[in-house]
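**Q** Make a model of this:
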Amino acid sequence: MYFNSFEFLVFLPSVFIVYWFIVNRNLNIQNLLVVFASYLFYGWWDWRFLSLIIFSSLLDYSIGLKLKKEEKQSKRKMLLWLSIFVNLGFLGFFKYYNFFIDSFINTFKFFDAEIKFNTLNIILPVGISFYTFQTLSYTIDVYKKKLEPTQNLISFLAFVSFFPQLVAGPIERATNLLPQFYKKRTFNYMSAVDGCRQILWGLFKKIVIADNCAKYANLIFNDYENYSGSVLFMGAFFFAFQIYGDFSGYSDIAIGVSRLFGFNLKRNFAFPYFSRDIAEFWRRWHISLSTWFRDYLYIPLGGSRGGLWMKIRNTLIIFMVSGFWHGANWTFVIWGFLNALYFLPLLLTNRNRINTDIIAQGYYFPKIKEFFQMMITFFITLIAWVFFRSNSVEQAFYFLGHMFSKSLFSIPEIFPIHIVFLVVIFVITEWLGRTGEYAIDRIDFLNRPIRWSLYIILILLMFKFTGEEQAFIYFQF
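**A** Sure thing, here's the model as predicted:
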């Protein structure tokens, strides 16, 4: 069930009405409704995979209780590794089995040796990378005694399967989301208004920006050998805004829907394309994943506390694992490695934390230096996106090689001016709203007639410029 589908248009108000007007007096029944609605939402794709998420939930719920009772450190560690092994085992089998088999076979072919292994026709469960990391955060935090294990099974099932963010994040920590299921929730009109506003903005990002950019990004990437460098650059440009509009749009809708039901999710994007260096970009892009890897992988490895070699090693590990998390293809690994290369000079010169403020705060325009820093950061990010979007490493190198040929400065054969215009308007809107948590929050200071006029304009633009429907990109991860 997609957020931008007719089914969800029926599903959301139906659950909302039952949640607030029928079962609002009983917290446990409210939570049970969340579980039922979440399983219905997830099962809409394939009911068979509900068994997977239920098994993972029950396993980690049981391990959490056992960790509380167990005092011997060796047994506590064994319980933790059981959770890690089972959860990552499921993730590895469904997502990476064929990748490892193919890589193993190709390695032997490189040495002129033949080896036969059968690949499997495996369907990737939607959202498995997201809910796996979410439930792992629970067992790890319980193991570290940062969180008391819950004895409320319904609340835990609701935490793992919470439908607004189940299939594409934000990846919530148990320390933030789980306690919200313990407290009685009362309807807050202003929070609901903010939620609706954010849903509207997220839908605009998805339907108008992402889906329209996707049409031309797909056209160019699918026929990249027959276009000039200027058109290939346009393809990379359109994909950069497709993935941002698509993924941040999903996060906005998820956070907005959660507000309708009295929950607060963590922010997942903070205007990343206004970053002045790649370190700032990664503090602003997919925040829930980057902070997850920081807290549960980078810091346990030693972070940046060790010597030069440890800093380099840990940075390479976290970025390449992040790349591999996105998909079973060497293109994602190289994408992660490339971002590590961008990041390392900043880390090794202690300049990775110099841009922590809001750019041009209090001013309408950035300084000349800041402007060029933004352009350079966006440009190198765009190059990395080529690997992310390409079907193979060979395609990515061919694409970049021809993009930087002499034809880069030719007049592009494809230049959809209306899409470029929409992207420019979108960027200006984001720039004006960059000091708030979300761009659309900035219209609060306007009077009601102007606010409603802007809402109507957004809705009309969605009807006028509805692109060809595209699945959310991060559903495949």
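**Q** only C-alpha atoms for contact and neighbour calcs from this point on.
**A** Fine.
**Q** measure N28 to R173 for me?
**A** Noted for N28: a distance of 21 Å to R173, by CA to CA, to the nearest Å.
**Q** which residue packs closest to Y244, ignoring adjacent ones?
**A** A210 (7.4 Å; CA to CA, 6 or more residues apart in numbering).
**Q** Now the second one, please; I'll put the structures next to each other:
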Amino acid sequence: MLFNSLDFAIFLPIVFILYWFVTNNNLKLQNLLVVAASYFFYGWWDWRFLSLIIFSTVVDYSIGLALKSEENKIKRKALLWTSILINIGFLGFFKYYNFFIDNFITAFSFFGLPIKANTLNIILPVGISFYTFQTLSYSIDVYRRKLEPANDFIAFSAFVSFFPQLVAGPIERATNFLPQFYNKRVFDYSKAVDGMRQILWGLFKKIVIADNCAEFANQIFNNSADMNGSTLLLGALFFAFQIYGDFSGYSDIAIGTARLFGFSLMRNFAFPYFSRDIAEFWRRWHISLSTWFRDYLYVPLGGSHGGTLMKIRNIFIIFIVSGFWHGANWTFIVWGALNAIYFLPLLLTNNNRNNLDIVAQGRLLPSLKEFFQILFTFALTVFAWIFFRAENMQHAFSYISEIFSTSIFETPIFPTTTKNLAKIFLIVLFILIEWKGRESQYAIADIVLRWKRPLRYAAYYAIAIAIFWFGGNKQEFIYFQF
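**A** Model prediction:
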């Protein structure tokens, strides 16, 4: 079920009414309803894959209880590795089986040893990368004794399957999210209104910004052989705003929906395209995943401690694994390695923690230095996005080579219709709103909440009209494929 669908527009109010007015604020009934609604939400896509979520829930719940009563270090480690192998095993089979088989065949053929191996017609379960990492964080934190294991199976099931963030995050930590299912929840009107506001802004990001950028980006990337360099550069820019609007829009809708039910999810994006270096970008982009890899992979490997070679090794591991997490394609691995290369100079010169504040805080405009830092970081990010979007490595290299040819100076091939120009105007307006609201939790709040009620409601209606009038062709969220 998509957030930007009529199905969800019917589903959400029904669950909301049942949750607050039928359960009578009974905690166990509320949690049970969350589980039922989440399974229905996920099963709407394909009910058969509910078995994976249920199995993962049972395994990690049982391992958590076993860890509670087990003091033997070897047995505790065996229990942890059982959780890791089962979860990563499922993820590896569904997401990477055919990738490894294809590359295994290619490698042997390269050395003149052709072999036969069959690939499988495997359907990738939606959200498996997200809920797998969420349950793994629970097992690891219980093993580290940072969290008491769950004793309430329904509450734990609700934590694993919570429908707003089930299929594309944010990837919540058990230490932050699980305790919320144990605490009594009472309807808070202000939180609900804030949640609706964030949902509206998320829908604008997705439907108006991302889906319209997707139309342009798809047309250009899918026909890149017929495009000149300036048009391909335009396509890369459109994709940069597509993926940001799409994924941060999903996160906004998920966070806003969670607030309707009395839950707080972690922030997943913090205006990353205003970053002054690549380290700051990764502190602001997909925060739930980057911090997950930091805490559960980078730090255990030694982090930034140790010698230079260890630092380089750890950075490449975390970024390449992050790239591979996104998909079974060499383009994602190269995208991860490229970001590691971007990051290394900052780490090796101890400048990776320089920009911890908000750019141009308290000022309308950035300084000239900040402006060029933002521009340079954005350019590096857009270049890396080409690998992320390309169908394969050959496509990526041909796309990039044409951008850096003399055709970059030709006029872009872009239909300048009245509606297209209006869409470009909305994208520019979106960037300005993001800049204006960069010091807030999400952009629209910093601007609209200061206005008097008539102006506020006029702004809400304007956003709603833009969603219906300028909405692009409805598309699935990009991160559903990961």
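**Q** residues near the residue nearest to Y244 of structure 1, how many?
**A** 33 (other CA atoms under 10 Å).
**Q** ditto for S5 of structure 2
**A** 13.
**Q** try F49 of structure 1
**A** 17.
**Q** where exactly do the helices run in the stretch 251-400 of structure 2?
**A** 278-284, 287-293, 308-326, 330-348, 368-389, 393-403 (DSSP state H, counting those that start in this stretch).
**Q** deepest of the ones you listed, which one?
**A** Among these, helix 278-284 has the highest mean neighbour count (mean count of other CA atoms under 10 Å), at a mean of 22.
**Q** Distance from it to the middle of the chain?
**A** How far helix 278-284 of structure 2 lies from its chain's middle: 14 Å, per CA atoms, centre = their mean, to the nearest Å.
**Q** Touching it from outside, list them.
**A** Applying CA atoms under 8 Å, 6 or more residues apart in numbering, the contact partners of helix 278-284 of structure 2 are 268-275, 290, 339, 342-343, 346, 352-353, 355-356, 377.
**Q** Just confirm A445 of structure 2 contacts K436, I think it does.
**A** No - A445 of structure 2 is not in contact with K436 according to CA atoms under 8 Å; the separation is 10.1 Å.
**Q** Counting neighbours, what do you get for the spatially closest residue to K215 of structure 1 that is not a sequence neighbour?
**A** In space, and not counting its chain neighbours, K215 of structure 1 is closest to E468: 7.1 Å by CA to CA, 6+ apart. Residue neighbour count, defined by other CA under 10 Å, stands at 14 for E468 of structure 1.
**Q** residue contacts, the aligned partner of E468 of structure 1 in structure 2?
**A** Aligned counterpart of E468 of structure 1 in structure 2: N473 (TM-score structural alignment). Neighbour list for N473 of structure 2: D211, N212, E215 [criterion: CA under 8 Å, 6+ apart].
**Q** if you set the cut-off to 10 Å instead, what comes out?
**A** I207, V208, D211, N212, A214, E215 (CA atoms under 10 Å, 6 or more residues apart in numbering).
**Q** Generate CSV for the residues you listed, with distance to F110 of structure 2 and neighbour count as supplementary columns.
**A** Shown next, in CSV, are those (distance: CA to CA, whole Å; neighbours: other CA atoms under 10 Å):
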residue, distance to F110 of structure 2, neighbour count
I207, 45, 25
V208, 47, 27
D211, 41, 26
N212, 42, 25
A214, 37, 23
E215, 39, 17
